[in-house]
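Engineer: my questions are about this predicted structure, shown below with the sequence.
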Amino acid sequence: MAEPTDATGAPLPRGARRPRRLAVLGSPIAHSKSPALHRAAYDRLGLTDWAYERAEVGEGELAAYLDRLGPEWRGLSLTMPLKPEALEIADDVERLAERAGAVNTLLLADDGSRLGFNTDIGGIVRALADAGINEIRHGVLVGGGATAASALIAMAELGALSVEVCVRDAGRAASVVELGHAMGLVIETRPIARLAEHAPADLVISTVPGGTDLGMVPSDPIAAATLLDVAYAPWPTLLASSWLERGGRVVHGLEMLLHQALLQVRIFVGGDPLAPLPDEEGVLDVMRRAL
């Protein structure tokens, strides 16, 4: 039998040359577009016998799910509420995921070890780069959960010096504030109503669920900043709608999903989020069209 190749005829990495199973886990999960993204990528790479599915797995259920998996499993994508739990389960965790306190990707190695990664950070940075945003100084972060920590690190990578963290309950943002201080950022915790004030910024990232009503509308000065809303279902979110009504610029949450998924494909196929895929532009194109 001929060795499998990608669309350009280049041979695939050794670990990619046998049927594999993968899945995205979380709760709720029925809305996830990850299966469409990943299946498009593996088909383009010639991995037509790789299967990627979705499974409803709630908080505290990840360990038991992993224990039931056989050797054909290559990896898992993790979404709410499993990212902190995946961090604890992983045998080895990359530096960025450890700093964020969240693992959204588990590579199930052939030796049985579980390797943890965070592709949310890179997904945010790459999505913003596509929108022409490569550098900021002052950011505003809406929300204080696991994805907020990833967004804060992404802002730091873009050069942010200060970030306002807007939350309803300041106590829920304690870990994000601590992370910001550890990275040398000037961090201020503000109520959500801050978005309705005269508060200009370079970039606003919202990490709250898509159906969340923040109980306010953004001011014109703050809506002059680009908004990246990581939520994508339902779309547009209430916050994105308010932004657009004021003539503001919004980066769709699907852009982050697309780019973090590409990094996951790098991990599942080649084991390294920094190593480009064969025919990566073609892979990204078919993933984008799958959305």
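Structural biologist: Now that the structure is in, tell me what you want to look at.
Engineer: going forward, measure contacts and count neighbours with C-alpha atoms only.
Structural biologist: Will do.
Engineer: quick one: the strands in the stretch 101-250 of the chain?
Structural biologist: Using DSSP state E, counting those that start in this stretch, the strands of the stretch 101-250 of the chain run over 105-108, 114-117, 138-142, 162-166, 186-190, 203-206, 226-229, 250-251.
Engineer: out of these, flag the one nearest residue 180.
Structural biologist: Residue 180 lies closest to strand 186-190 among the strands of the stretch 101-250 of the chain, at 6.3 Å (CA to CA).
Engineer: most packed of the strands of the stretch 101-250 of the chain?
Structural biologist: The highest mean neighbour count among the strands of the stretch 101-250 of the chain, using mean count of other CA atoms under 10 Å, belongs to strand 105-108: a mean of 26.
Engineer: just checking, what packs against that strand?
Structural biologist: Counting contacts by 3 or more CA pairs under 8 Å, 6 or more residues apart in numbering; DSSP states H and E, strand 105-108 is packed against strand 73-78, strand 114-117, helix 253-270.
Engineer: format those as a markdown table; extra columns: distance to residue 199.
Structural biologist: Formatted as a markdown table, the helices and strands packed on strand 105-108 follow (distance: least, CA to CA, whole Å):
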| stretch | distance to residue 199 |
| --- | --- |
| strand 73-78 | 34 |
| strand 114-117 | 34 |
| helix 253-270 | 23 |
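Engineer: quick one: closest of those to residue 202.
Structural biologist: helix 253-270 (18.0 Å).
Engineer: and after that closest one, which helix or strand comes next?
Structural biologist: Counting by DSSP states H and E, the next helix or strand C-terminal to helix 253-270 is helix 280-290.
Engineer: which positions in that following helix come out as buried?
Structural biologist: By 16 or more other CA atoms under 10 Å, the buried positions in helix 280-290 come out as 280, 282, 283, 284, 286, 287, 288, 290.
Engineer: before we move on, what about stretch 51-59?
Structural biologist: Buried residues in stretch 51-59, counting neighbours by 16+ other CA under 10 Å, are found at 51, 52, 54, 57.
Engineer: got another, please set it beside the one above:
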Amino acid sequence: MTSAEGRRRAAVLGSPIGHSLSPDLHRAAYAELGLRDWSYERFDVDEAALPGFFEGLDPTWAGLSLTMPLKRAVIPLLDGISDTAASVGTVNTVVFSEDGRRTGDNTDIPGMVAALRERGVEKAESAAVLGAGATASSALAALAEICTGPVTAYVRSAARADEMRGWGERLGVDVRTADWAMAAEAFRAPLVIATTPAGTTDALADDVPATPGTLFDVLYEPWPTRLASRWAEAGGPVVGGLDLLVHQAVLQVELMTGCVEAPLAAMRAAGEAALGGRGPDARA
């Protein structure tokens, strides 16, 4: 694909945003695709500032990537959202059409599915989810596509348990909940998705079984997590946060630029370089 006509802009918004690898990934894609007139920036924008940011956008803007705390706050500012985004009430991608229409999408969900399939996980008879935040709901939506049995969510409160069961009902997933104190039992499942903040699962690392299934730890920094390291040492397949970040960014690039296939390998290499060579491959 050759350079687009005229300047085109995209960016990632969130607060805080300085840690985001999205500029590295998207710029690598533009370079590989020959999109010399495209730029991708990062802006620290919170919920209160988001409407004003939208008001200041001109026709050169092609799209936005969104991180916390904006994934739900952006929805009232849009003209519509995709079925995927609607399924979890969360938008991480906004695409601007030539007529000015603003459409929200969610590439986290198909990105999770793609990251798992890249590591050979096509189906799972059951699964466990550690955590109950926005990423956990996206994990449930991904599991709706690949998990044929129950999903157990390990949470810290009755309110969170209710939320996860509610998401399960909406997504058609058989969600069962258990107290976080029993989280080590999650490791009996053939697929475990850890969606918690850095350090939360460190205390569980010593409970990894001798023959674990597959771990999907959505963190990418610091990496590897203590849990991912122990899992890999036990011989279990590990999918990391950079895997997810790259696959969801590939879909964002395709949506924003209209290209048929974004350069996965170049984007992954850019992400690994930005992390100082500490890529997500705890399997090595």
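Structural biologist: Looks like it came in fine. Remember, it's a predicted structure, so these values are computed and weren't measured experimentally.
Engineer: TM value for the aligned chains?
Structural biologist: Laid over one another, the chains give 0.88 as their TM-score (TM-score structural alignment, normalised by the length of the second structure), with 271 aligned residues with a CA RMSD of 2.1 Å.
Engineer: quick one: the nearest residue to residue 229 of the first structure once chain neighbours are set aside from residue 266 of the first structure, how far?
Structural biologist: Sequence neighbours aside, residue 206 is the residue nearest to residue 229 of the first structure in space, at 4.8 Å (criterion: CA to CA, 6 or more residues apart in numbering). Look at residue 206 of the first structure and residue 266 of the first structure: by CA to CA, to the nearest Å, they are 26 Å apart.
Engineer: also residue 120 of the first structure?
Structural biologist: From residue 120 of the first structure over to residue 266 of the first structure the distance is 14 Å, taken as CA to CA.
Engineer: about what we covered before: quick check: the farthest pair among the buried residues of helix 280-290 of the first structure?
Structural biologist: Based on CA to CA, the longest span within the buried residues of helix 280-290 of the first structure runs between 280 and 290 and measures 15.2 Å.
Engineer: where does stretch 68-77 of the second structure end up in the first structure?
Structural biologist: Mapping stretch 68-77 of the second structure onto the first structure (TM-score structural alignment) gives residues 80-89.
Engineer: mind listing what's buried in the matching stretch?
Structural biologist: Here stretch 80-89 of the first structure shows 80, 81, 82, 83, 84, 85, 86, 87, 88, 89 as buried, counting by 16+ other CA under 10 Å.
Engineer: ok, residues contacting it?
Structural biologist: Applying CA atoms under 8 Å, 6 or more residues apart in numbering, the contact partners of stretch 80-89 of the first structure are 25-28, 58-60, 62-63, 78, 93, 97-98, 101-104, 106, 114, 116, 146.
Engineer: list the ones among those that fall in helices.
Structural biologist: 62, 63, 97, 98, 146 (DSSP state H).
Engineer: any chance of those in a markdown table, with distance to residue 236 of the first structure and neighbour count too?
Structural biologist: Listed next are these as a markdown table, based on distance: CA to CA, whole Å; neighbours: other CA atoms under 10 Å:
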| residue | distance to residue 236 of the first structure | neighbour count |
| --- | --- | --- |
| 62 | 31 | 19 |
| 63 | 34 | 13 |
| 97 | 29 | 23 |
| 98 | 32 | 17 |
| 146 | 22 | 22 |
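Engineer: so which residue is dead centre in the first structure?
Structural biologist: By CA atoms, centre = their mean, the first structure has its centre lying nearest to residue 120, at 2.7 Å.
Engineer: could you find the closest non-adjacent residue to it?
Structural biologist: Leaving aside its sequence neighbours, residue 120 of the first structure sits nearest to residue 260 (CA to CA, 6+ apart; 5.5 Å).
Engineer: what does residue 250 of the second structure give?
Structural biologist: residue 262 (5.5 Å).
Engineer: before we move on, the earlier item: isn't the residue nearest to the centre of the first structure up against residue 149?
Structural biologist: No - judged on CA atoms under 8 Å, residue 120 of the first structure makes no contact with residue 149 at a distance of 9.8 Å.
Engineer: show the end-to-end separation of stretch 122-138 of the first structure, please.
Structural biologist: OK, stretch 122-138 of the first structure end separation, CA to CA: 19 Å.
Engineer: read off where that stretch ends up in the second structure.
Structural biologist: Going by TM-score structural alignment: stretch 122-138 of the first structure matches residues 110-126.
Engineer: number of residues surrounding the closest residue to residue 16 of the first structure other than its chain neighbours?
Structural biologist: Closest residue in space to residue 16 of the first structure, ignoring its immediate chain neighbours: residue 269 at 5.4 Å, by CA to CA, 6+ apart. The tally of other residues near residue 269 of the first structure (other CA atoms under 10 Å) stands at 23.
Engineer: identify the residue of the second structure aligned to residue 269 of the first structure.
Structural biologist: Superposed on the second structure with TM-score structural alignment, residue 269 of the first structure falls opposite residue 257.
Engineer: list the contacts of the alignment partner in the first structure of residue 152 of the second structure.
Structural biologist: Counting by TM-score structural alignment, residue 152 of the second structure corresponds to residue 164 in the first structure. Contact partners of residue 164 of the first structure, counting by CA under 8 Å, 6+ apart, are 139, 140, 141, 187, 188, 189, 190.
Engineer: can you redo the residues you listed as CSV with distance to residue 69 of the first structure?
Structural biologist: CSV is the format used below for the contacts of residue 164 of the first structure (distance: CA to CA, whole Å):
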residue, distance to residue 69 of the first structure
139, 41
140, 41
141, 37
187, 42
188, 44
189, 42
190, 44
